[in-house]
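Engineer: Need a 3D model of the following:
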Amino acid sequence: MTELEFDYLRAYLKQRSGLALTPEKRYLVESRLTPVCRRFGLATLRDLVGTLKVARDSAIEKAVVEAMTTNETFFFRDRTPFDLFRDVLLPQAMARRAGQRRLRIWCAAASTGQEPYSLAILLQEAGVKLAGWQVEIVATDLSTEVIEKGKLGLYSHFEVQRGLPVQWLLKYFTQIGEQWQIAPSLRSMVDYRPLNLLNGFEALGTFDVIYCRNVLIYFDTPTKADILGRLADRLGPEGALLLGAAETVIGLTDRLSPNPQHRGLYGVAAPVVRAASPVAPPVSQLRVAAR
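Structural biologist: Got it, this is the predicted structure:
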């Protein structure tokens, strides 16, 4: 793959997914897109670039973008954001929503579903506290392939070992051959939808809690700022946004402010009230005062 071909693929992926690839990521492009070439009968990456330039093959375009999307995830990843949900965010949201008895949670870039299902488990564990409540978890991702896996809720032994306590594995999963499938009651709590964060997401409505973790790190600064501003629009009053440990809103947007007590937690910033400029007295008064 030549430098020109690599530059074309970088620009192509940036336009369609927001992925900002640095020059040292050339090896990643080659390793992930070579299987795409084989799948579509293309001999080299040069042939793939040529096809992308001249043909509008949606299957190839989709395969290229999805191959480059990082889908690393596991149950209760980093643990702290889930303890925070159980101990702080859920009780606060329930207090705010006691009149409506309705909660909405959005997992953006949900990958194969471990994050939304982790939240679903915590909601199930809340038991009678949520009796009579309408709770909706919306899970979105750019990749339709991982969305389908999430809907199925079927995971390998390795996947359920990563972060999932054994008591919850036995309580909420059924073993099917070499795999484990999450309970239908939990699968029904999650509404999976394909979504590119570069596009508008106003139609999703507003949410009490938004998880958008470990995805902004792949975008450049203007893209991060744009997405964060639009995420702020999707937060309801006193709603909460959780980002990954390596992500922040500082220096990117004034629409969101960090929570001083919990790292990675952000809320809609209070509007800045600017003091009115003092009004200068009329010229006639100035003349009187000078006498």
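Engineer: For the rest of this, base every contact and every neighbour count on C-alpha atoms.
Structural biologist: Noted.
Engineer: mind listing the strands in the chain by residue range?
Structural biologist: With DSSP state E as the criterion, the chain has strands at 102-107, 134-141, 154-156, 173-176, 179-182, 190-194, 207-212, 235-243, 256-258, 265-268.
Engineer: Run the chain-centre distance for stretch 88-107.
Structural biologist: 19 Å (CA atoms, centre = their mean, to the nearest Å).
Engineer: how far does it stretch from start to finish?
Structural biologist: 18 Å (CA to CA, to the nearest Å).
Engineer: what's next to that stretch, contact-wise?
Structural biologist: Residues from elsewhere that reach stretch 88-107 (CA atoms under 8 Å, 6 or more residues apart in numbering): 115-116, 132-140, 206-212, 239-240.
Engineer: could you redo the last one with a cut-off of 7 Å?
Structural biologist: 116, 133-140, 207-212 (CA atoms under 7 Å, 6 or more residues apart in numbering).
Engineer: Let's see this one next, to set against the first:
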Amino acid sequence: MIPSDYEYLRKFLKERSGLDLSDDKQYLIESRLLPLARKSGLPGIGELVQAIRGGAAPLAGQAVEAMTTNETFFFRDKAPFDHFRELIMPELLRARTSRKSIRIWCAASSTGQEPYSLAMCIKEMGLAMAGFRVEIVATDLSEGVLEKSKAGLYSQFEVQRGLPIQLLVKYFKQSGELWQISPDIRAMVHHRRFNLLHDFTQLGTFDVIFCRNVLIYFDQPTKDNIFRRLAGTIERDGFLVLGAAETVVGLTGAFEPQPERRGVYRPSATQSARLAGKPAAAPQLAALAGI
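Structural biologist: Okay, the predicted model is just below:
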């Protein structure tokens, strides 16, 4: 790959997805885009770049998807889901006794293991959720991973990664060599293709936002911009959950960390005061799933 093609792809990917590649990531582009080029009948990266420059929109979208990291598994990193069960949901159940509804956003949800893990956590709460309605909005840049998530079909390897055996037996049915998650769990998750570089207001407001292991791929100005918009999308008493390698500290004053709950943040006092006068209306993206 010649330097000018690499520089074009760096700029193209940053504009389209926020992905910020350093000077030494040529190998990453070659490993992920060369198979796409050959699948499209092109001999190499140079011809792929020419096609994208020439306005081949489908190919451009496929290139962005190919460069997106979709690594995920059920109950990934465990601690965020412990915090969800032990801190986040109990507090929200107390705070939402009048409206009886909770909205959760899983940003960069990939093939669905994260939103479905949250849905199973909620189902496992049983009678505590009586009368409450929950909507989990799962968004991702890639249409391909969203389609897999909607189907809820996973291989033996995928269900063995982080999923407790009792939940596999309870919420999955074997279909040939695959496992399909139950319809009632799938009904709790609404899927939508969405780019984190775009306007958040169309999504409405949320009580909980899981935005894990995606900001690490963005540069500082992009992170700052996303945090600012997340602050305008979360309820003033809501929760933001980030990945283990991500933090708001030193980046924004809109959120503050929760003591002894690594990766969990809430709107700061200043941000909460600002949000206090904001209407809490949220557009319904799908029918809320009754628990």
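Engineer: Need the TM-score from the superposition.
Structural biologist: Scored by TM-score structural alignment, normalised by the length of the first structure, the superposition of the two chains gives a TM-score of 0.92; 271 aligned residues with a CA RMSD of 0.9 Å.
Engineer: Y172 of the first structure: which of the contacts of stretch 88-107 of the first structure is nearest?
Structural biologist: P116 (14.0 Å; CA to CA).
Engineer: ok, the closest one - contacts?
Structural biologist: Going by CA under 7 Å, 6+ apart, P116 of the first structure touches 107, 110, 137, 139, 190.
Engineer: Could you do I216 of the second structure as well?
Structural biologist: E246.
Engineer: if we can go back for a sec, which one of the contacts of stretch 88-107 of the first structure has the most neighbours?
Structural biologist: P116 (30 neighbours; other CA atoms under 10 Å).
Engineer: what number of residues lie near K39 of the second structure?
Structural biologist: Around K39 of the second structure there are 10 residues (other CA under 10 Å).
Engineer: Distance check, it against I234 of the second structure.
Structural biologist: 41 Å.
Engineer: Equivalent analysis for I102 of the second structure, please.
Structural biologist: 12 Å.
Engineer: do H83 of the second structure as well
Structural biologist: 18 Å.
Engineer: Please tell me how far I102 of the second structure sits from R133 of the second structure.
Structural biologist: Taking CA to CA, one finds I102 of the second structure at 6 Å from R133 of the second structure.
Engineer: ditto for L13 of the second structure
Structural biologist: 38 Å.
Engineer: Indicate which one of the strands of the first structure is closest to L164 of the first structure.
Structural biologist: strand 173-176 (10.8 Å).
Engineer: what's that closest one packed up against?
Structural biologist: Judged by 3 or more CA pairs under 7 Å, 6 or more residues apart in numbering; DSSP states H and E, the packing partners of strand 173-176 of the first structure are strand 179-182.
Engineer: so how far is the strand it packs on from its chain's centroid?
Structural biologist: With CA atoms, centre = their mean, you get 24 Å for strand 179-182 of the first structure.
Engineer: what stretch of the second structure does it fall on?
Structural biologist: For strand 179-182 of the first structure, the aligned range in the second structure is residues 178-181, judged by TM-score structural alignment.
Engineer: average gap between the matching stretch and the first structure?
Structural biologist: With mean CA distance after the TM-score superposition for the first structure, stretch 178-181 of the second structure departs from the first structure by a mean of 0.3 Å once superposed.
Engineer: Pull the residues that contact that stretch.
Structural biologist: By CA under 7 Å, 6+ apart, the residues outside stretch 178-181 of the second structure that reach it are 152-156, 171-174.
Engineer: switch to 8 Å and redo it
Structural biologist: Applying CA under 8 Å, 6+ apart, the set of residues contacting stretch 178-181 of the second structure is 151-156, 159, 171-174.
Engineer: Would you mind listing which of those are buried?
Structural biologist: 152-154, 159, 171-172 (16 or more other CA atoms under 10 Å).
Engineer: which one of those residues is nearest L21 of the second structure?
Structural biologist: Distance to L21 of the second structure, by CA to CA, is smallest for Y154 among those, at 30.7 Å.
Engineer: which residue lines up with that closest one in the first structure?
Structural biologist: When the first structure is aligned by TM-score structural alignment, Y154 of the second structure is paired with Y155.
Engineer: Roughly how far does its match sit from T140 of the first structure?
Structural biologist: On the measure of CA to CA, Y155 of the first structure and T140 of the first structure end up 18 Å apart.
Engineer: Next: R101 of the first structure.
Structural biologist: 24 Å.
Engineer: now L90 of the first structure
Structural biologist: 21 Å.
Engineer: Counting neighbours, what do you get for T97 of the second structure?
Structural biologist: When neighbours are counted by other CA under 10 Å, T97 of the second structure comes out with 11.
Engineer: And for the one 3 residues further on?
Structural biologist: By the measure other CA under 10 Å, the count of residues near K100 of the second structure is 16.
Engineer: Please apply the same query to T223 of the first structure.
Structural biologist: Using other CA under 10 Å: T223 of the first structure sits among 19 other residues.
Engineer: How about the contacts made by it?
Structural biologist: 18, 198.
Engineer: With A246 of the first structure instead?
Structural biologist: 214, 217.
Engineer: What segments of the stretch 51-200 of the second structure are helices?
Structural biologist: Using DSSP state H, counting those that start in this stretch, the helices of the stretch 51-200 of the second structure run over 57-67, 79-83, 89-95, 113-124, 143-151, 156-160, 165-171, 183-186.
Engineer: Tell me which of the ones you listed is the most buried.
Structural biologist: helix 113-124 (a mean of 21; mean count of other CA atoms under 10 Å).
Engineer: and the angle for it with strand 133-140?
Structural biologist: Calculated by axes from the mean of the first three to the mean of the last three CA atoms, to 10 degrees, helix 113-124 of the second structure forms an angle of 170 degrees with strand 133-140.
Engineer: What's the average distance for helix 113-124 of the second structure when superposed on the first structure?
Structural biologist: Looks like 0.4 Å for helix 113-124 of the second structure (mean CA distance after the TM-score superposition for the first structure).
Engineer: now swap in stretch 167-174 of the second structure and tell me
Structural biologist: Once fitted to the first structure, stretch 167-174 of the second structure is off its aligned match by 0.5 Å on average (mean CA distance after the TM-score superposition for the first structure).
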